[in-house]
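Undergrad: what shape does this take:
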Amino acid sequence: MQWLRAIAAIMVVIAHIKIAIDLRFYGLSFAEFPLSPFPFVAGVDIFFVISGFVMAHSSRSLHGKAGAWKTFLLRRLARVVPLYWLMTALVIVLLDVMHVPVWADTTLTQIVASFLFFPAANPDGVPLPVLDIGWSLNYEMLFYAVFALFVALRQRWALGGVFLVLALGVAAGRWFPPASLALRFWSDPIVLEFLLGIAIYLLVSRRFRMPDPARWLVGLCGLGLFLAYPQIDFTWRFLQWGCPAALMVLAAVSGRRETRSSIAEWAGNVSYAVYLSHFFVIRALLFALERGGIRHAGAWLVGFPVGVVLGTLAASTVLHYAFERPVLRWIRRHADRDLLTGVGAPTGP
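TA: Below is the predicted model:
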C-alpha cells in the first residue's frame, strides 16, 4: 500500500510537469495539449480509493463506541490539516511578496474557503482553492464528514450509511442538478471512488487473498484500463479511472502476507507532502529556467522533470520530518488521550 501511495503521488507530479512543459516550452494552450499515452493525473483517483480503504480499516476499532466521531475527526484532521494550511499560507505569502502571476487574482473569499475546505469559485468560476491541488482535499473532507456521521454505529450500519448518503447524493445531483456550485461539486460521481475503497476493505476483511501471480494480473489489468482511457469524459471518471484505480488498490492489499520495506515506508509517509509541495518546486524551477533565458530542449525535457522529481522528494522529506511528524506528536501529547484512542462506552448491543 505504501508503494502505491508513492506511485500515485509521483503520477500527479508527472502530470503537472507535462502541463508546465506544454505551456511554457511548447507554448501550447490547454486545448492544444497532445494526447498523453497515460493519464498520470489519475493518481488522484488512486488516492481516493486508498482513502476509502484506509478509513474503513483504521476506524474498525471505533464502531459502536460513544464519541467515536470526535476521535475519527481528530485523527484525520491532525493528519491532513496542518500541512495543507502551511502550504496554503505559503501561497498567500507568495501572492503578497512575489506577485506570482498564476495566483495573482485570488480573492479573500477563495482564501477563507480554502482554509475551511469549502468548494468556492476562483476568479474563473472553477471550484479551486488557493493551492489548486487542494480540490481533492475538499472531497476528502466531505468523505470524512459523512464517515463521522456514522462511525459510532456498528460497522455494517456505519459503512452502509456512508454508501447510502454518498450514492444518493450523486444520484440526486445527476437527476436534479443543483444551482449551488458547492452542491454540484459534492455530488460529482468522483466521490463514489471512496466507496470502491470501502468495498475493497470489506472484501479483504473477509480474508479474501490472491496469490502473487493473480495480484500482478489484476494490477496489470488496472494499468491496461488506464492506458485504454488516457483522455475521458469527466462525467464518467468514476468508471473510466476509478475502476482501474480500484483494481490496482485491490492488487496491493490482497496479498497473502504483508511485506515491509523501509524505503516503501518512507515513500508512503512523504507522499502527502509530495502531493502538496510539488507545485512550489515546479514554480521555482520554471522561474529559474525563464529568468535564465534557457530554451535548450535538454534542459526542459530532461533537466526540468528530473529536477522537479528530485526537488520534490527532498522538499517533502524535510516537510514530513521537520513539520508533519512534530506536529502530530504535539497533537498526541496535548489532545485528550481517551479521545485519540477512541475509548468510550458502547453505543448499542
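Undergrad: switch to C-alpha atoms for all contacts and neighbour counts from now on
TA: OK.
Undergrad: my guess is R237 meets D188, correct?
TA: No - in this structure R237 lies outside contact range of D188 using Cα atoms under 8 Å: 9.6 Å.
Undergrad: so who does the one residue sitting closest to the centre of the chain touch?
TA: The chain has F47 as the residue nearest its centroid, 4.7 Å off, counting by Cα atoms, centre = their mean. Residues in contact with F47 (Cα atoms under 8 Å, 6 or more residues apart in numbering) are R5, A8.
Undergrad: name the SS class of it, please.
TA: Secondary structure state of F47, per DSSP: H, G, I helix; E, B strand; the rest coil, is helix.
Undergrad: report the separation between A66 and R154.
TA: To R154, A66 is 11 Å away according to Cα to Cα, to the nearest Å.
Undergrad: count of neighbours near the closest residue to F117 other than its chain neighbours?
TA: Spatial nearest neighbour of F117, chain neighbours left out: N138 (5.0 Å); criterion: Cα to Cα, 6 or more residues apart in numbering. Neighbour count of N138, defined by other Cα atoms under 10 Å: 22.
Undergrad: element containing N138?
TA: In the assignment (DSSP states H and E), N138 maps to helix 135-150.
Undergrad: check the gap between the residue nearest to F117 and R79 for me.
TA: 15 Å.
Undergrad: one more: V281?
TA: V281 is 22 Å from R79, by Cα to Cα.
Undergrad: here's the other one to compare against:
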Amino acid sequence: MLKNIQTLRFLAALWVVFHHMTPPIVPFNFAILPKAVSLLGFAGVDIFFVISGIIMAETTRGATPGWKTAKYFILQRFGRIYIGWWPFFIIYFIIFTRLNSINPQISVLGSIFLWPQDLTKYLLAITWTLSFELYFYLMIALIILWNRVHATKILMTVGVAVIILNIFYYVNGMYLPQNESIAKKYLIIPFYTSPLIIEFICGFFVADIMHKKAKINPIPWALAALISVVLAYFYQMHGKLNQSGMAGFFHVIERVIFFGTFAVCLCICALGLEKRHVSPFKALQRMGDASYSIYLSHIFFIALASFSYFKLQGKIQLNGNLWWLFTVMAILFYSWFHFLKIEKPLHEKLKAFIFRHVTK
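TA: A predicted model of the protein is given here:
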C-alpha cells in the first residue's frame, strides 16, 4: 500500500534539493522553476515526517508486545538511520577537516549519533531531522514494549499534551526572538515537545485509518492540500515573519498547521489513489528508495557545483539553467548509485546481523 508513498518520498527529497538550490545559496538558478516551489521546499521535511509515521504504523501493525519485538524494532530503525548517515558523515568530516572549516561548537559525537542538540552543533545542519526520526522511533518502540494495540490512544494523549504545551509556550512568548535563549534551553521546547511531533503522530493515524477504509475519494484531499500550500505561501511571503519564516524555530507552530496539513492531505490522497489501484510513475517509485541518499548527498553536490561555477566564471560561457540541471542530475545519479552499491548492501548486512544475533 506504499507505492505512491514512495513517489512522495522522492518528490519530498527533490523539493528540499530545490529549496537549497536558490540564490544566494548558489550563484545560479533555474529560471523556469517558479519561485514559490523553491521558496517552500523546506516543507519536504514535513512530508518526510508524516510519511515516517505512516511507515511506522504499517511496519508495526500486528507486532507482538514485549521486549524482544521492541528491541528488534529499535535496532532495525536506529540501524537504518545510522547505516545511511555514517558513510556520509565520514565524507563530510574529511572534507570539513581538510578545509579547516569545522566550527568549534560542532559536537562530533553528537553529529555521529544524532542525539538532540542545538542546530549549530551538527556537522551537517540538515541532519537535525534525523534526530526527530530517532525520537519518534523510540516512542514507537516503547509502545511496542507495552502493546501495539494501544498505539492510537497513547499517541493521541501525547499529541494533545504537545498541543496544550505549545499553546502555553505561544501565549507566554516562548516563540518570540527576545525569548530564544530561554526557549531553547535544555531543548524541551524546540525538540522534546516540538509541534513537529504532531506530524509523525498524524502520519501514524492516517495509516491506521486508511488500513480500515475500503476506498476514499482522493479529490477533496487533493483540494485541501492545494488550499493549505497556497495559504502557506501567502503567509510565508506576506506574514511579516521573523528570520527564515516557517523554516525556522519562531514559526514552527504555523509550519505544522500549514505544511503538516498539506503533508497529511497529500499522503491521504496518495493512499486513496492506491486503494483505487492508481499508482503511476514507476520510475519515481524506484527513486523513492534513494530519497535518503538524495537528502544526505545534495549539500555536497550543491557546494561543489557552486565552487566550480565561481572558478569557471569568466573563463567559459556558463548557462545558469544548464548548470542547475546538471547539478540536479548529478545528485540523482549519485544518490541512486549510492543506494544500490553502499546503502542497500550495508542495510542488508545489518538486517542479517540483527536476525542472527538478536532474534534468537
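Undergrad: what lines up with A322 of structure 1 in structure 2?
TA: Using TM-score structural alignment, the equivalent of A322 of structure 1 in structure 2 is K341.
Undergrad: who's in contact with its match?
TA: So K341 of structure 2 contacts nothing (Cα under 8 Å, 6+ apart).
Undergrad: do F163 of structure 1 as well
TA: Here F163 of structure 1 is in contact with L195 (Cα under 8 Å, 6+ apart).
Undergrad: which element is it on?
TA: helix 155-175.
Undergrad: next, the angle from that helix to helix 135-150.
TA: Orientation of helix 155-175 of structure 1 against helix 135-150 (axes from the mean of the first three to the mean of the last three Cα atoms, to 10 degrees) gives an angle of 130 degrees.
Undergrad: hmm, back to that, quick one: the residue nearest to F117 of structure 1 and Y84 of structure 1, what's the gap?
TA: On the measure of Cα to Cα, N138 of structure 1 and Y84 of structure 1 end up 11 Å apart.
Undergrad: same deal with T106 of structure 1?
TA: For T106 of structure 1 relative to Y84 of structure 1 (Cα to Cα), the value is 17 Å.
Undergrad: more neighbours: which of these two?
TA: Applying other Cα under 10 Å to T106 of structure 1 and Y84 shows that Y84 carries more neighbours, namely 21 against 17.
Undergrad: next, the mean deviation of the helix or strand where that one lies compared to structure 2.
TA: Following DSSP H and E, the helix or strand that holds Y84 of structure 1 is helix 68-97. Here the mean offset of helix 68-97 of structure 1 against structure 2 after fitting is 1.4 Å, by mean Cα distance after the TM-score superposition for structure 1.
Undergrad: so which bits of the helix or strand that that helix is followed by are buried?
TA: Next along the chain after helix 68-97 of structure 1, taking DSSP H and E as the criterion, comes helix 108-115. By 16 or more other Cα atoms under 10 Å, the buried positions in helix 108-115 of structure 1 come out as Q110, I111, A113, S114, F115.
Undergrad: aligned partner of the fourth one in structure 2?
TA: Per TM-score structural alignment, the equivalent position to S114 of structure 1 in structure 2 is S111.
Undergrad: distance from the chain centre to the helix holding Y84 of structure 1, please.
TA: Averaging C-alpha positions (Cα atoms, centre = their mean, to the nearest Å) puts helix 68-97 of structure 1 14 Å from its chain's average.
Undergrad: and that helix, what other elements does it pack with?
TA: helix 108-115, helix 135-150, helix 271-291, helix 325-334, helix 337-341 (3 or more Cα pairs under 8 Å, 6 or more residues apart in numbering; DSSP states H and E).
Undergrad: quick one: contacts of stretch 203-215 of structure 1?
TA: If you take Cα under 8 Å, 6+ apart as the criterion, stretch 203-215 of structure 1 is touched by L250, A251, A252, V253, S254, G255, R256.
Undergrad: chain center to it, what's the gap?
TA: 25 Å.
Undergrad: what's the answer for stretch 185-198 of structure 1, then?
TA: Using Cα atoms, centre = their mean, the distance between the centre of stretch 185-198 of structure 1 and that of its chain works out at 12 Å.
Undergrad: ditto for stretch 268-287 of structure 2
TA: 20 Å.
Undergrad: just the endpoints, please. Distance across it?
TA: Start-to-end span of stretch 268-287 of structure 2 (Cα to Cα) is 21 Å.
Undergrad: can you list contacts of that stretch?
TA: Applying Cα under 8 Å, 6+ apart, the contact partners of stretch 268-287 of structure 2 are 1-7, 10, 206, 210, 214-219, 221-222, 336.
Undergrad: can you select the buried ones among those residues for me in PyMOL?
TA: Here is the PyMOL selection string for the buried members of the contacts of stretch 268-287 of structure 2, based on 16+ other Cα under 10 Å:
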select buried, resi 1+2+3+4+5+6+7+10+206+210+216+218+221+222+336
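Undergrad: what's the burial count for the aligned residue in structure 1 for H150 of structure 2?
TA: In structure 1, the residue matched to H150 of structure 2 (TM-score structural alignment) is W157. Around W157 of structure 1 there are 15 other residues, counting by other Cα under 10 Å.
Undergrad: can you check L119 of structure 2 too?
TA: 13.
Undergrad: please report how far it lies from L266 of structure 2.
TA: Separation of L119 of structure 2 from L266 of structure 2 (Cα to Cα) stands at 28 Å.
Undergrad: hmm, A113 and the residue nearest to F117 of structure 1 touching each other?
TA: No - using Cα under 8 Å as the test, N138 of structure 1 is too far from A113 to be in contact (9.9 Å).
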